[in-house]
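Asker: below is the sequence, then the predicted model.
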Amino acid sequence: MTAIRILATALCLMASSAAFAEDPLPRAKPEDVGMSSERLARIETTLKADIEAGRIPGAVIAIARHGKLVMLNAYGWRDKAAGVAMTTDTIFNIASMTKPMTTVGALMLYEQGKILIDDPLSKYFPKFANMRVAARDANGEPTAETVPANRQITIQDLMRHTSGIVYGGRGTTLVHKMYPAGSGDASHDYDGAAFLDKLASLPLLYQPATVWDYGFGLDITGLIIEKISKQTLGQYLQANLFAPLGMTDTGFSISPDKAARYAKPLPADPDTGKPQARSPELTEPLKFECGGGCAASTATDYLRFATMLMNHGRAGEAQLLGRKTVDYMLSDQLGPNIKNLIGNADPTRADYGFGLGLAVRMTPGVVRMMGSVGQFSWPGASGTDWWVDPKEELAVVYLSAAPGPLRWHYRQKINALVYQAIIE
């Protein structure tokens, strides 16, 4: 190994500073905000060991408490095969972390009186007016027979995953097999109009407002935003969310001048050996900008978004959403009469409630991770995660290009490593 290669490896496996990205918040020593530097160092030790073991290519983590940035570090490789080290300005596919941003975009229209939470989907796309639902056999399994929907799908159903329009890749029933696998697949195979035609032609898996099951609700919400705003979803969010927050590296495409900063997963899943690649590939154009899972971002950009929600819609002097609107978004929208299958979509969020576009913690115990009642989050299948704990004034963004099932392991591991570092 050459001296240059040795140096590159050493630099790669060291946590980098934030030299590559403008800090989203003022910096502070961990002890100044009630966290332990010694305990936070366990994050570096753990991630370095896992990177060296070939478990993940690399990661970026940003931690803020009491409005101060206490950690912004990069570990490992942005592109391991090419020997490119991770930096804090690396751009990641954030997958379903797109959903909360699309939700905020729709709630901005709600605040302007342009949509209502209980508006029927058919108000915007009439083809959804007379949806049918898969009938059930004696064992409760869906069949090819259908019955009329008891009521129309609403905007609320789309935002809280109770529409009955499900991801095809999240189950094996006859109905699942009819649907596109997920948001990224849909944006690759269909333009917006064809996507809506496809969904409107299929039976719902459940009656609306009866079951939480993961699906295309926020992709449809994004297309509603496009219809009302007369802009693409990316243009609308750029003008109303990304630019006001200073999210300069967030969007639905990776331009040529930023492509070198785009993270790649390991070529093969370390557990299954199956090939891995970025999906969607955002250096290539999407057929539509899917609000359910097609954005890319950086740790500092997404921390800005998370902090805005923790600050009740405020960013600096700008009030992007009203305080009560944010409170409503972050309140449980399921209640006792909706069957909650969140754990099927993400075992780490089992037993959470669900607000609009994200999960909300309802109990101090029971769930599989530490945190406080009121904590809110929604991770990405690409290996990314984030959460805000308002009680602790804590915001965390963890980004890694690790899309396999081991992403659930890292959601729990990073959660434990962050919370154990709080000392007061």
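Answerer: Okay, I see it.

Asker: CA only for contacts and neighbour counts going forward, please
Answerer: Fine.

Asker: and the helix or strand hosting Met101, how far out from the chain middle?
Answerer: Element membership for Met101, per DSSP states H and E: helix 98-111. A distance of 13 Å separates the centroid of the chain from that of helix 98-111, by Cα atoms, centre = their mean, to the nearest Å.

Asker: and the next element down the chain from it?
Answerer: Assigned by DSSP H and E, the successor of helix 98-111 is strand 132-136.

Asker: what's in contact with that following strand?
Answerer: Here strand 132-136 makes contact (Cα atoms under 8 Å, 6 or more residues apart in numbering) with 142-149, 175, 202-207.

Asker: same check on stretch 185-197?
Answerer: Contacts for stretch 185-197 (Cα under 8 Å, 6+ apart): 127, 180, 220, 223, 279-280, 286-290, 294.

Asker: can you tell me which of those residues has the most neighbours?
Answerer: Cys290 (31 neighbours; other Cα atoms under 10 Å).

Asker: now do the same contact list for that residue.
Answerer: 183-184, 187, 218-219, 222-223, 233.

Asker: try 7 Å this time
Answerer: 183, 187, 219, 222 (Cα atoms under 7 Å, 6 or more residues apart in numbering).

Asker: and of these, the nearest to Arg314?
Answerer: Gly222 (22.7 Å; Cα to Cα).

Asker: what packs against the helix or strand harbouring that closest one?
Answerer: Assigned by DSSP H and E, Gly222 falls within helix 217-229. Secondary-structure packing of helix 217-229 (3 or more Cα pairs under 7 Å, 6 or more residues apart in numbering; DSSP states H and E): helix 98-111, helix 155-160, helix 233-237.

Asker: contact partners of whichever helix or strand comes after the shortest one?
Answerer: Read it as helix 233-237. Following helix 233-237 in sequence order, the next helix or strand is helix 243-245 (DSSP H and E). For helix 243-245, contacts defined as Cα under 7 Å, 6+ apart pick out 304, 315.

Asker: adding another structure so you can compare the two:
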Amino acid sequence: MEAFERALASGTAKDGRAARVSHGIIVAAVDKSGEYIYKNASGLVSLHPDSPPVQFDNELVMASCTKLITTIAALQCVERGLIGLDESIDKHLPELANSQVITYDSKSEKESFTLAPAKTQVTLRQLLNHSSGLAYDLGEPALEAWRKSRGETPLSLWAPVVPAFSTPLLFEPGTQWAYGSGIDWVGLLICRLAQRMSLENYLIDNIFAPLNMVSTTFHLWYKPEICQKFLQPAYRLPDGSLIPGILPYPHPPADEYGGNGLLSSMPDYMKVLGDIIKDSPVLLKKETVELMFSPQFEEGSGALQHLKNNQTLFENSAGGHIGNHAINFGLGALFFTQQMPLTGAPPGTLAWGGLPNMMWFANREKGVAGFYATQLIPQSDFRNTKLAALFQRSLWKMVNKQDQ
């Protein structure tokens, strides 16, 4: 790991450019016994010159890293026979029962669109692998035009699940891929299947308590002891300098979204990653975890092609743009079917991340999982992407050397 540690300490990327990385970076990797094989915390908690150094257990806004935990919770419901992966979710989420597909004319000066009833029903599997047709309304021209026609602005992050994510579909379910609100809906689905008042209550009983996760919550008032432990966000300007930033996640949250919103720490999140690479997982049956690590899209399918066309959404996970390399999607995360050229991640690796340049990965065959975490925006910051890739390359080199 020397190359990564030198880059981290010097603030210089491998190519010699001035990296000027985020003020705080925390990284870790565990093996399938749950033991740390590497961990490091670097930088300061904030940009203030008198800021204390980062600690390994500093609190983090998890952003879309929340999706892994919600996916596991949903698969627990499948194991209990509460729903099937390929069963229509209409009776549990009637708000999606009569979905419409939007067709948008991007060339029209009036931002015109048409709506037509969807021909097929949405399933849980499609919600988990982002092939349902649901997308976030913020930054999606068709859905922004639809909101505008209703006298609304985008509601993602700023409203409860139902009004925030009750949007038309971008395509017929199962035919394409679009990153969006599917797993946010899954959070609500879990609440209804388990007859709980909140997603938080379900997660406490079924994930947080079994793994002894002591610093994870949607609500700061549930864990007042973590309030002073946050790694403060920063924003990188075009010239490479940093200023204090604000992450676009309101607290208190508008709702307990399955797709984002959890607050957690490296020690807590590594317990989840460590569990899904164990020979005998605690949270799920082994065969269910193996299903998570299975490609969901057939070669030549529209879903797989659209996934490959949207690489800017997961450059952090892949180490940068990787062309038409062998990627697919598992349940809840990106899946690599070949060794990744920029990170060295072996085939069979599941990976995803979150907006403030966070990236996790897990490989069951190697029995290794890791997490690169910071709180810097904007997404896919060049310098952090390079450092995260170097972290992975260094780690996999170390692991492969030990396997020899």
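Answerer: Nice, I can see it. Bear in mind that the values here come from a model prediction, so they are computed numbers and not experimental data.

Asker: ok, back up a step: how about the helix holding Met101 of the first structure, aligned to which bit of the second structure?
Answerer: Helix 98-111 of the first structure corresponds to residues 66-79 in the second structure, going by TM-score structural alignment.

Asker: how big is the offset of the matching stretch relative to the first structure?
Answerer: In the superposition against the first structure, stretch 66-79 of the second structure averages 0.6 Å from its aligned positions (mean Cα distance after the TM-score superposition for the first structure).

Asker: not counting sequence-adjacent ones, nearest residue to Thr154 of the first structure?
Answerer: Pro120 (4.2 Å; Cα to Cα, 6 or more residues apart in numbering).

Asker: got a list of what that neighbour touches?
Answerer: Residues in contact with Pro120 of the first structure, defined by Cα under 7 Å, 6+ apart, are 152-155.

Asker: give the contact list for the counterpart of Arg160 of the first structure in the second structure.
Answerer: Applying TM-score structural alignment, one finds that Arg160 of the first structure aligns to Asn129 in the second structure. By Cα under 7 Å, 6+ apart, Asn129 of the second structure lies in contact with 329-332.

Asker: so which of those residues comes closest to Ala63 of the second structure?
Answerer: Nearest to Ala63 of the second structure out of those is Gly332 (Cα to Cα; 14.1 Å).

Asker: distance to Asn212 of the second structure and neighbour count for the contacts of Asn129 of the second structure - can I get that in CSV?
Answerer: Below are the contacts of Asn129 of the second structure laid out as CSV (distance: Cα to Cα, whole Å; neighbours: other Cα atoms under 10 Å):
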residue, distance to Asn212 of the second structure, neighbour count
Phe329, 29, 26
Gly330, 26, 24
Leu331, 24, 25
Gly332, 23, 26
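
Asker: for Glu59 of the second structure, state which of those is nearest.
Answerer: So of these, ranked by how close each gets to Glu59 of the second structure (Cα to Cα), first place is Gly332, at 23.3 Å.

Asker: Gly139 of the second structure and Ser99 of the second structure, how far apart?
Answerer: Look at Gly139 of the second structure and Ser99 of the second structure: by Cα to Cα, to the nearest Å, they are 21 Å apart.

Asker: would you mark the buried spots in the longest helix anywhere in the second structure?
Answerer: Criterion DSSP state H: the longest helix present in the second structure is helix 382-403. If you call a residue buried by 16 or more other Cα atoms under 10 Å, then helix 382-403 of the second structure has these buried ones: 382-396, 399.

Asker: just those now: which is nearest Arg20 of the second structure?
Answerer: Closest approach between those and Arg20 of the second structure, by Cα to Cα: Arg383, at 7.4 Å.

Asker: tell me, how many residues neighbour the residue nearest to that closest one when sequence neighbours are not counted?
Answerer: In this structure, Arg383 of the second structure finds its nearest non-sequential neighbour in Ala19, 5.4 Å apart by Cα to Cα, 6+ apart. Using other Cα under 10 Å, Ala19 of the second structure is surrounded by 20 other residues.

Asker: do Met359 of the second structure as well
Answerer: For Met359 of the second structure, the count of nearby residues is 27 (other Cα under 10 Å).

Asker: what's the counterpart of it in the first structure?
Answerer: Using TM-score structural alignment as the criterion, Met359 of the second structure maps onto Asp385 of the first structure.

Asker: and for Lys286 of the second structure?
Answerer: Using TM-score structural alignment, Lys286 of the second structure pairs with Arg323 in the first structure.

Asker: state the distance from its match to Ala395 of the first structure.
Answerer: Taking Cα to Cα, one finds Arg323 of the first structure at 18 Å from Ala395 of the first structure.

Asker: between the two, who's got more neighbours?
Answerer: Applying other Cα under 10 Å to Arg323 of the first structure and Ala395 shows that Ala395 carries more neighbours, namely 27 against 15.

Asker: in the first structure, where's the longest helix?
Answerer: helix 37-52.

Asker: average gap between the helix or strand just after it and the second structure?
Answerer: Following helix 37-52 of the first structure in sequence order, the next helix or strand is strand 58-65 (DSSP H and E). With the two structures superposed, strand 58-65 of the first structure lies on average 1.7 Å from its match in the second structure, counting by mean Cα distance after the TM-score superposition for the first structure.

Asker: what count of nearby residues applies to Gly246 of the first structure?
Answerer: Other residues close to Gly246 of the first structure by other Cα under 10 Å number 17.
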